[in-house]
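Trainee: Kindly generate the corresponding structure for this input.
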Amino acid sequence: MIKDFLLNDCLLFKNMTDDNIKSLSNCFKMNIKTYKKNDYIVKMDDDIEYIHIIYSGTCIIEEEDYWGNRSIMDVVLRNQVFGISYAYANIKKYPVSLVAKEKTKVIIIPVSKVFSPCSKHCVHHNTLIKNAVEVLAIKNISLMEKLEHISKRTTREKIISFLSSFATKTNSNDFYIPFDRQELADYLLVDRSALSSELSKLKKSNLIDYHKNHFIINYENKL
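Mentor: The predicted structure follows:
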């Protein structure tokens, strides 16, 4: 069962009341599915028929090349949306996969329902379409952030760029990242051993401290 009030923080439902969301839920015939850790929610080359909202849990967007090498494009957290940019671009098949990092519940919405105003021409449906544009803008910013990180010349510079960006977004020098070591290496497009080595050097220099995915940047020392 979908609890409408839990969707209030989802950007797709911005400026909507619980009644508005409930109305859209019925109109869209929203369905919720549960996935185990490492389950594929979407596989590369699947037909794009649905938009996915992460109701609970965390997912990663990954891409594999012809030889099976994986790169992580982004992470999708609770109340975030996946698939809307591909649907808007009228792409027929997913060029990436969506994988559950943990037990995850996902709301499934047919693409045709989102982009075609309903027969009732309700105002909140129009609001949702406007919100979808904002979701696309944020997705674009996220992509630009990744390009900024991976464009750095060295592994050290990529790590510093990523951690600095995370500290800025969380407005804190003490934060948790949504990746384990292998996932972070895949996200930054670097070798895992090289990543671990550079993290260790930064820690020994007292520039950062970390334990698993918990990081602290020491501001008194410049990176």
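Trainee: Please make it C-alpha for all contacts and neighbour counts, starting now.
Mentor: Fine.
Trainee: Residue 41 contacts residue 100, doesn't it?
Mentor: Yes - here residue 41 reaches residue 100: they are 6.9 Å apart, a contact under CA atoms under 8 Å.
Trainee: Show me which of those two is the more surrounded one.
Mentor: Neighbour count, other CA atoms under 10 Å: between residue 41 and residue 100, residue 100 has more, with 25 against 18.
Trainee: you'd agree the more buried one is up against residue 34?
Mentor: No - under the criterion of CA under 8 Å, residue 100 is not in contact with residue 34, lying 9.8 Å apart.
Trainee: Can you name every helix or strand that the host helix or strand of residue 27 contacts?
Mentor: Residue 27 is part of helix 18-28, with elements assigned from DSSP states H and E. Secondary-structure packing of helix 18-28 (3 or more CA pairs under 8 Å, 6 or more residues apart in numbering; DSSP states H and E): helix 123-150.
Trainee: one more to line up against the first:
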Amino acid sequence: MSYTGEVTPGGAPDVRELADLTITKVAVDERMANNCYLLRCRATGEQLLVDAAAQAATLLPLIGAGGGLSTVVTTHQHWDHHRALADVVAVTGAATVAGEPDAAAITDATGVPITRTVGQGDTVAVGECVLEVIALRGHTPGSIALLYSDPHGTPHLFTGDSLFPGGVGNTQKDEARFTQLIDDVEERIFQRLPDSTWFYPGHGDDSTLGAERPHLAEWRERGW
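Mentor: Next comes the predicted model:
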């Protein structure tokens, strides 16, 4: 069956096989329904996890007994995106990566030191595949997205809680934060990447930039 990205907590993961990278999406925690994404380089077997959000007992079997998890990237500091970080790192020994402005808060909440802090334009490798860091400030100061520019197809973008189908992430009605986030999303994502870009949010279903682009003006008018 083809990949849809439609997953539910307690349900089966969904797997997307690209030429060089395998993407496994799983939802955890009935209440928060966070998405976690396990990326595996097909050439080397090396793996990277985007958000160890919850339920290590669900995530560790996906990673596999043989390990191979080199990195856990936490997209932002909010509590629901790193509840399994300590357990996953303890078992796998994976390095940890986060946006620099959020790193201290993640460590304070989890007790896990951040091995490497990143910002706009940095890269994170998973085997022979490279992910570009895109800073999307506003949902939190250090929120990041990860862009995989597939040399064989369309771009793939992991957006955390900064971009969803239907709008940008919550900024608690803070006008300055909302303006910063919508500006970053427009300038760093929509003005740069094609409509075919498939994006994977921190909660809920995936979408494409083409499906969302017609609504940018509505989002800005609505605010959040």
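Trainee: Can you give me the TM-score here?
Mentor: Remark: TM-score between the superposed chains equals 0.31 [TM-score structural alignment, normalised by the length of the first structure]; 121 aligned residues with a CA RMSD of 5.8 Å.
Trainee: after the helix holding residue 27 of the first structure comes which helix or strand?
Mentor: strand 31-35.
Trainee: Pull out the buried positions in that following strand.
Mentor: For strand 31-35 of the first structure, burial by neighbour count (16 or more other CA atoms under 10 Å) applies to 32, 35.
Trainee: Can you name every helix or strand that that strand contacts?
Mentor: strand 104-110.
Trainee: how big is the angle separating the strand it packs on from strand 31-35?
Mentor: Interaxial angle, strand 104-110 of the first structure versus strand 31-35 (axes from the mean of the first three to the mean of the last three CA atoms, to 10 degrees): 150 degrees.
Trainee: which other helices and strands contact strand 104-110 of the first structure?
Mentor: So strand 104-110 of the first structure, by 3+ CA pairs under 8 Å, 6+ apart, packs with strand 31-35, strand 50-56.
Trainee: thinking again about what came up before, check the contact lists of residue 41 and residue 100 of the first structure and give me the overlap.
Mentor: Here residue 41 of the first structure and residue 100 have residue 35 as joint contacts, going by CA atoms under 8 Å, 6 or more residues apart in numbering.
Trainee: residue contacts, residue 175 of the first structure?
Mentor: Residue 175 of the first structure makes contact with 166-167, 214-216, according to CA under 8 Å, 6+ apart.
Trainee: Buried subset of these as a PyMOL selection?
Mentor: Buried members of the contacts of residue 175 of the first structure, defined by 16+ other CA under 10 Å, are picked up in PyMOL with:
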select buried, resi 166+167+215+216
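Trainee: Show me where the second structure has its helices.
Mentor: 56-63, 85-92, 100-110, 175-185, 209-212, 216-222 (DSSP state H).
Trainee: So for residue 129 of the second structure, which of these sits nearest?
Mentor: With CA to CA as the criterion, residue 129 of the second structure lies closest to helix 56-63 of the helices of the second structure, at 17.5 Å.
Trainee: thinking again about what came up before, dump the helices and strands packed on strand 104-110 of the first structure to JSON lines, plus distance to residue 138 of the first structure.
Mentor: Below are those laid out as JSON lines (distance: least, CA to CA, whole Å):
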{"stretch": "strand 31-35", "distance to residue 138 of the first structure": "24"}
{"stretch": "strand 50-56", "distance to residue 138 of the first structure": "15"}
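Trainee: closest one to residue 25 of the first structure among the ones you listed?
Mentor: Closest to residue 25 of the first structure of these, according to CA to CA: strand 31-35, at 8.7 Å.
Trainee: quick one, the closest one and strand 50-56 angle?
Mentor: 60 degrees.
Trainee: And the next helix or strand past strand 31-35 of the first structure?
Mentor: Remark: after strand 31-35 of the first structure, the chain's next helix or strand is strand 40-42, criterion DSSP H and E.
Trainee: What is that following strand packed up against?
Mentor: Against strand 40-42 of the first structure (3+ CA pairs under 8 Å, 6+ apart) you get strand 97-100.
Trainee: how about the strand it packs on: buried residues?
Mentor: Going by neighbour count (16+ other CA under 10 Å), the buried part of strand 97-100 of the first structure is 97-100.
Trainee: And stretch 124-144 of the first structure, by the same measure?
Mentor: Going by 16+ other CA under 10 Å, stretch 124-144 of the first structure has these buried residues: 124-126, 128-129, 131-132, 135-136, 139.
Trainee: Let's have those residues in a markdown table, adding distance to residue 185 of the first structure.
Mentor: Below are these laid out as a markdown table (distance: CA to CA, whole Å):
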| residue | distance to residue 185 of the first structure |
| --- | --- |
| 124 | 41 |
| 125 | 40 |
| 126 | 40 |
| 128 | 36 |
| 129 | 36 |
| 131 | 33 |
| 132 | 31 |
| 135 | 26 |
| 136 | 26 |
| 139 | 21 |
